[in-house]
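Novice: next input, structure requested:
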Amino acid sequence: MIRVGGIRVSLDTDLSDLEAICEKKLKIKRERLRSVRLAKKSVDARKKSDVHFLISLDIEANGEEKLLKTLKNASVYEKPVYNIPTVSDMKYRPVIVGFGPAGMFAALVLAMAGAKPIVLERGGDVDSRVKAVEEFQSGGKLDTECNVQFGEGGAGTFSDGKLTTGIKDRRIGWILEKLVEFGAPDEILYLAKPHIGTDKLRGAVKALRERVISLGGEVIFNARFCGFEAENGSVSAVRYIRGGKTETINTESVILATGHSARDVFELLYKENILLSQKSFSVGVRAEHLRTDIDKAMYGDFAGHKALKAADYKLAVHLPNGRTLYTFCMCPGGYVVAASSEEGRLAVNGMSCFARDAENSNSALLVNVGPEDYGSDHPLAGMYFQRELEEKAFMAGGSDYRAPAAVLRDFMEGRVSSSFGRVKPSYRPDVRFAAPEEYLPDFVCESLRLGITEMGKKIKGFDDGDTVLTGIESRSSSPVRINRGEDMQSLSLKGLYPCGEGAGYAGGIVSAAVDGMKCAETIIGKMCCDVQ
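Specialist: Sure thing, here's the model as predicted:
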């Protein structure tokens, strides 16, 4: 099989007839072709007067050696193979704490190996989460155990469901294939910037859980991890609370995949002398523009073409004050959502459905912060810094989970907003006008003013005065790292596998899933043999 990349096609091209594209673009006659598969598709909008697709094709054909010599951007392609060996003679079942992307794929790999994992998830199943989140967004009470951060699927379940990642790993293709098997759209297998959308991701999460259970695994919801037991420097059991009762599970292997918002777990580990370290993260606001404005800025006259979805963007500017302002988790045609998980503290995030057809597009605008900003060398100082900002945001919003919001023109001129322009905030339950200075450090506000102006030079209208800034975006990544060694185990306790975003080793759905798989593979390897 060969892969041919960089094939330019118009937006009106019928991509269901790949053989015709091979004939027209690559001059390969149909009778030579045995199979053709769309391997990659991306939008090239560098010239607004000439927006088109770039595609890659996987081709099986007669005379491939000759095609390799005559075609541009052609190379031999072999699909990566991911094998999972079978385990037996287990003394104890492995336990996974957390059922976000890392925990889910760790559980799936272990279940497929026959290890019958037990999953402890502090929140509810995805249907219970939807009800709890909707109640909170409608003005009801915050459920601190079941919300946008906690519950089946993790924080990614209430996001855009992005599957882009900066890592290269043979496991990624397998992850995408499994998601399609569980109900995700086929297009994630070939889009350059794949996403599922929160609506379709929920179904895939449920199907994955059902597969784990069908293979002998167990998923226990509303089960909050509350400690572990150790013998001779190794894990011997874990404890959890469910329905007010403490339960114990004997085990030799615990994958700790609790996510970046399980602050009580960080405090528990610190008290148990598990080695932790400070980690840099970022804080800022969510910026909302009209989706049609962003589409026009990115696609020019091609905006609205039936072959194009809502436009996305990714920006970063280095500033004279030594900071960097960058966009993160951009949600085309999406919403700003209430992402609080603790009483008296407020956080926001972004979310899109698969169609990405909501009125606004939004993105986090983040400024890097690090140990030098925390004011302490305590391992949890970043977490405490994060909490302090969220408490200020809660008060700025009126102490009732309304989010503090500002209109960009007012923020740039240093005054509190009193009315919205063309862009209306999408955050629920509601917003309250407040200056970002009420909850963000001065250097962050300075960086926002400097950086948004620079971003406006890169994307026309990005610095439009009607842009809405809603805060606080503070959960982009973990402020703590749970230190582990090359064997994926905690440096302080054998059998404890810190994993995923919460442990400081991933940043997004796919990289977290990969990390979960690596931890599962290590456990399997201890049981039987190395994963090939």
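
Novice: every contact and neighbour count from this point should use C-alpha atoms.
Specialist: Will do.

Novice: residues in contact with stretch 32-41?
Specialist: With contact meaning CA atoms under 8 Å, 6 or more residues apart in numbering, stretch 32-41 is reached by 18-19, 53-63, 189-192.

Novice: buried members of the residues you listed into PyMOL, please.
Specialist: Those of the contacts of stretch 32-41 that count as buried under 16 or more other CA atoms under 10 Å are selected in PyMOL with:
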select buried, resi 18+19+53+54+55+56+57+58+59+60+61+189+190+191+192
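
Novice: pull the number of nearby residues for residue 442.
Specialist: Neighbour count for residue 442, taken as other CA atoms under 10 Å: 12.

Novice: then residue 66?
Specialist: If you count neighbours by other CA under 10 Å, residue 66 ends up with 9.

Novice: cool, and residue 91?
Specialist: Using other CA under 10 Å, residue 91 is surrounded by 10 other residues.

Novice: again with residue 108
Specialist: Here the number of neighbours of residue 108 (other CA under 10 Å) works out to 25.

Novice: mind checking the SS state of residue 20?
Specialist: Residue 20 falls in the helix class when you classify it by DSSP: H, G, I helix; E, B strand; the rest coil.

Novice: actually residue 287, not the one I typed
Specialist: Three-state assignment for residue 287 (three-state DSSP): strand.

Novice: which residues touch it?
Specialist: Contact analysis of residue 287 by CA under 8 Å, 6+ apart lists 362, 363, 364, 365, 467, 468, 469, 470.

Novice: to check against the first, give me the structure of this:
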Amino acid sequence: MLRLTDLQLPLDHPDAAIQAAILHRLGISEKELIRYTIFKRSSDARKKSAISFIYTLDLELGNEAEVMQRFKNDRHVAPTPDTSYHFVTQAPARLASRPVVIGFGPCGIFAALILAQMGFRPIVLERGKVVRERTKDTWGLWRKRELQPESNVQFGEGGAGTFSDGKLYSQVKDPRHYSRKVLHEFVKADAPPEILYINKPHIGTFRLVKMVELMRATIEELGGEFRFESKVEQLDLEDGKVCGVTLANGEHLASDHVVLAIGHSARDTFQMLYDSGVYMEAKPFSIGFRIEHPQSLIDRARFGPNAGNTLLGAADYKLVHHCTNGRAVYSFCMCPGGTVVAATSEPNRVVTNGMSQYSRNERNANSGIVVGITPADFPGNHPLAGVEFQRQWESRAFELGGGTYDAPGQLVGDFLANRPSTELGEVQPSYKPGVHLCNLDTALPDYAITAIREALPAFEKQIKGFSMRDAVLTGVETRTSSPVRIKRKDDDLQSINTVGLYPAGEGAGYAGGIMSAAIDGIRVAEAVALSMTGGSGQAKAG
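Specialist: The predicted structure is shown next:
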């Protein structure tokens, strides 16, 4: 097959226009084109009055050799690369032991799935509940201010990604096309087939719930075993090697291959690992607020007269500003047509995050507006200092919000003028349980407040209306990524000082988002499989 790239068509083109454009571009007849598939479709909105789609297409031709010869010097025509997934090994008929996967978020899902598909029958331990029960508990906080510390936005089947926009794109290097494996497995689990080719695929929370259940069922059919509400209390070690884990109920599970796929909020597990001597270090992350605008404002700024076109959907944005105080402020986890959600996992703290459904048809757009920080900003010189730094500002947000899990909020105009907000304007905040208006001046460190105040007017230059008076800031956003990195070796992906422990995904500091976490889960599963079968050299860190 041949791959044809950068084929440009008008936004409102009919389906037949794709085939016509292929025939014209290659100078072939209709009978010579056996079939085509869309590999990727993106939009070009640089000229708002004439937005277009850009296609990458895979073609099966009757005269492939002749076409390749004619276009041998054309970089837009080339053989279609092999993006299919190839297993690195298969489990032996008899397993000496079974691998354990701790955590069933995106990383744990794909680590367990790949291990199961290779025949290793993993045991999956998840501290939270199955996804539907977990969803009820999460709504309990949003509607009734009732927090379940082991079953919430952060903990439970599906991980933190379940309550998000469900974005399925990443900027990680992917030379072995793991992302295609991820997308194909999601489609098998009832995700919309279009995620295979649209430029920025997403799924949304309601669809993710069903998909997670179907993927769990697949792993079980392949011999995997699940233990929900099974918190790991202790990593069992002998001479610096993993020999198993001990659960909160006292049960011991023996295993010499443990995948650590915990999320970025597993603070008590970080502490347990540190106390056990597992090497880790503090790492940078970001803190800030959620900002909400009318989605229609973002659509107009991005798409001009094409705003509201159903083919384009709700517009997103990506912004960054380098401040005079040396800080960088950027948009994070932008959720078009979404809501701001309560995302704490600890009592008497407030944390925000963003979420969208597949339709992205809510009134507001929201995004984190966050400031990069480094371990030099944390008090003390401890690997877990970033955790305490997060807790400090989450507790302050709880206090500013009135101590009821309401989030502190402020209108952008008042924030820029450093005066308390007393009433809402055009934008109605979506955060549940509710928003308590106040002055956010003390909700973050002074340098972060200063940086955000400088950045918002700078973002106005890119998106007209971004610093509108009635836009709402809601605090605080602290869980942008893990505050620690549990270091692993580059070759076999094991902990640098604990044999048999495989730190993976977002909690270990090696991913950020659904796709990168899933990819890391595949890499680590391959490393475990190769170790268990005596293989080597094919599961490298990306």
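
Novice: quick one: which of the contacts of residue 287 of the first structure is nearest residue 489 of the first structure?
Specialist: The shortest distance between residue 489 of the first structure and any of those, using CA to CA, involves residue 364 and amounts to 32.8 Å.

Novice: what about whatever residue of the second structure lines up with the closest one, which helix or strand?
Specialist: Across the two structures, residue 364 of the first structure finds its equivalent in residue 368 of the second structure, going by TM-score structural alignment. Taking DSSP states H and E as the definition, one finds residue 368 of the second structure inside strand 364-373.

Novice: packing partners of the helix or strand following that strand?
Specialist: Under the assignment DSSP H and E, the closest C-terminal helix or strand after strand 364-373 of the second structure is helix 385-400. Taking 3 or more CA pairs under 8 Å, 6 or more residues apart in numbering; DSSP states H and E as the contact definition, the neighbouring helices and strands of helix 385-400 of the second structure are strand 407-411, strand 472-477.

Novice: in the first structure, what range does the shortest one match?
Specialist: Which is strand 407-411 of the second structure. On the first structure, the counterpart of strand 407-411 of the second structure by TM-score structural alignment is residues 403-407.

Novice: returning to what we had before: so what does the strand holding residue 368 of the second structure touch, helix or strand wise?
Specialist: Using 3+ CA pairs under 8 Å, 6+ apart as the contact test, the elements touching strand 364-373 of the second structure are strand 285-294, helix 295-303, strand 328-335, strand 339-342, strand 352-355, helix 446-460.

Novice: give the aligned equivalent of residue 204 of the second structure in the first structure.
Specialist: If you follow residue 204 of the second structure across to the first structure using TM-score structural alignment, you land on residue 197.

Novice: now residue 179 of the second structure
Specialist: Matched by TM-score structural alignment, residue 179 of the second structure corresponds to residue 172 in the first structure.

Novice: cool, and residue 80 of the second structure?
Specialist: Counting by TM-score structural alignment, residue 80 of the second structure lines up with residue 77 in the first structure.

Novice: so how far is residue 56 of the first structure from its match?
Specialist: Between residue 77 of the first structure and residue 56 of the first structure the distance, using CA to CA, to the nearest Å, works out to 12 Å.

Novice: overlap in contacts of these two?
Specialist: Each of residue 3 lies in contact with both residue 77 of the first structure and residue 56 under the rule CA under 8 Å, 6+ apart.

Novice: returning to what we had before: how about the residue nearest to the match of residue 80 of the second structure when sequence neighbours are not counted, what does it touch?
Specialist: Spatial nearest neighbour of residue 77 of the first structure, chain neighbours left out: residue 2 (5.1 Å); criterion: CA to CA, 6 or more residues apart in numbering. Contact partners of residue 2 of the first structure, counting by CA under 8 Å, 6+ apart, are 58, 59, 60, 64, 68, 74, 75, 76, 77.

Novice: the stretch 51-200 of the first structure: strands as residue ranges?
Specialist: Along the stretch 51-200 of the first structure, counting by DSSP state E, counting those that start in this stretch, strands occupy 52-61, 74-76, 95-97, 118-121.

Novice: compared with the second structure, how much does the first one deviate?
Specialist: On superposition with the second structure, the mean distance recorded for strand 52-61 of the first structure (mean CA distance after the TM-score superposition for the first structure) is 1.1 Å.

Novice: packing partners of that strand?
Specialist: strand 2-9, strand 33-44.

Novice: what would those strands look like in a markdown table with distance to residue 90 of the first structure?
Specialist: A markdown table is the format used below for those (distance: least, CA to CA, whole Å):
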| stretch | distance to residue 90 of the first structure |
| --- | --- |
| strand 2-9 | 43 |
| strand 33-44 | 40 |
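
Novice: relative to residue 522 of the second structure, which of the helices and strands packed on strand 364-373 of the second structure is closest?
Specialist: Taking CA to CA as the criterion, residue 522 of the second structure comes closest to strand 328-335 out of those, the separation being 23.2 Å.
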